[in-house]
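> When you get a sec, could you give me coordinates for this:
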Amino acid sequence: MFQQITKGIKISVKTTYNGIITRGHFNYHAFSYFITIENKSKDTVQLLERYWTIHDSLNKTEFIEGEGVVGQKPILHPNDEYNYKSNCFLLSTHGAMSGNYKMIKTESTERFLVTIPTFQLTTTPTLN
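From the prediction side, this is the model:
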């Protein structure tokens, strides 16, 4: 598990490899990542935006940004946690993701970035 705390917001990430899928003429390695966001601060916060950097060892680096996560902009009160699952598809058997969330303190309207720790996406090694 990969973890990091920024300004009282703890991000934990677990990954799984789901096998190969075919899209068009390409075979992709499918990965799922499970993220837990814990509010360890004394402020109520809301996740507004996400920014991802996806490194695929056989492909160019991809940059993704957008509102919320999985269609939601969760509000976390002190000691709340929010969990979600998403997916990533790589041409390679290994890569990595990193990024950050833009969040806002709901009372002061102060915006800040929370670091998502770099995590590896790797297929399960096979033995002969």
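> alpha carbons only for contacts and neighbour counts from here, please
OK.
> Can you point out the buried residues in stretch 77-90?
The neighbour-count check on stretch 77-90 (16 or more other CA atoms under 10 Å) flags 77-78, 81, 89-90 as buried.
> again with stretch 54-62
Of the residues in stretch 54-62, those buried by neighbour count under the rule 16+ other CA under 10 Å are 54-56.
> Over to the nearest residue to A30 once chain neighbours are set aside. Which of the three states is it?
Using CA to CA, 6 or more residues apart in numbering and skipping residues adjacent in sequence, the residue nearest A30 is F89, 4.7 Å away. Here F89 is recorded as strand under DSSP: H, G, I helix; E, B strand; the rest coil.
> one more, for comparison:
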Amino acid sequence: MVTEITHGIKVTVETEYQPDYSSPIQHHYVFTYRISIENQSEYTIQLMSRHWEIHDSNGQKREVDGDGVVGQQPVLEPGAVHKYVSGCNLKTGIGKMLGKYNMERQLDGKRFDVAIPEFNMMVPFRMN
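Below you'll find the model as predicted:
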């Protein structure tokens, strides 16, 4: 589990390898990640968009941009937490992701970025 706080917004990430959806023989590895976004600031905010960098251990890098997360643009009051689960596929059994959320402060419409901490994805049999 990794955590980072930016502008009073705490982002925590946990990953899990999904062997039932993976096929190492075909170089297809599936991971899920659980994200918790906690508003520790004094302002109500809305998550507007996301930007991801996805790195495979073979040197390939992909970038993904989109509105909200898993089809939602959640509004978080001070003290609120939004959790979601999503997934990623890699061509190797080791990789990493990092990124940022673009948030909007509801009081005045000010936009700001919140870091998504870098996290590793590794199939369990690679750890030995």
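> returning to what we had before: closest to Y17 of the first structure among the buried residues of stretch 54-62 of the first structure?
Comparing the buried residues of stretch 54-62 of the first structure against Y17 of the first structure with CA to CA places D56 closest, at 14.4 Å.
> Distance check, I5 of the second structure against F112 of the second structure.
Counting by CA to CA, to the nearest Å, the gap from I5 of the second structure to F112 of the second structure is 13 Å.
> what's near enough to touch the nearest residue to C88 of the second structure once chain neighbours are set aside?
Sequence neighbours aside, F31 is the residue nearest to C88 of the second structure in space, at 5.3 Å (criterion: CA to CA, 6+ apart). Residues near F31 of the second structure by CA atoms under 8 Å, 6 or more residues apart in numbering: 15-18, 87-89, 121.
> Serialize the residues you listed to a markdown table and add fields for distance to R62 of the second structure.
As requested, those are arranged in a markdown table below (distance: CA to CA, whole Å):
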| residue | distance to R62 of the second structure |
| --- | --- |
| T15 | 18 |
| E16 | 20 |
| Y17 | 19 |
| Q18 | 20 |
| G87 | 14 |
| C88 | 11 |
| N89 | 11 |
| M121 | 15 |
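> Over in the first structure, see which of the residues you listed survive.
Retained contacts for the contacts of F31 of the second structure in the first structure, judged by both residues aligned by TM-score structural alignment, their matches' CA atoms under 8 Å, are 15-18, 87-89, 121.
> one step back: out of the buried residues of stretch 54-62 of the first structure, list just those in strands.
In strands, defined here by DSSP state E, the members of these are 54-56.
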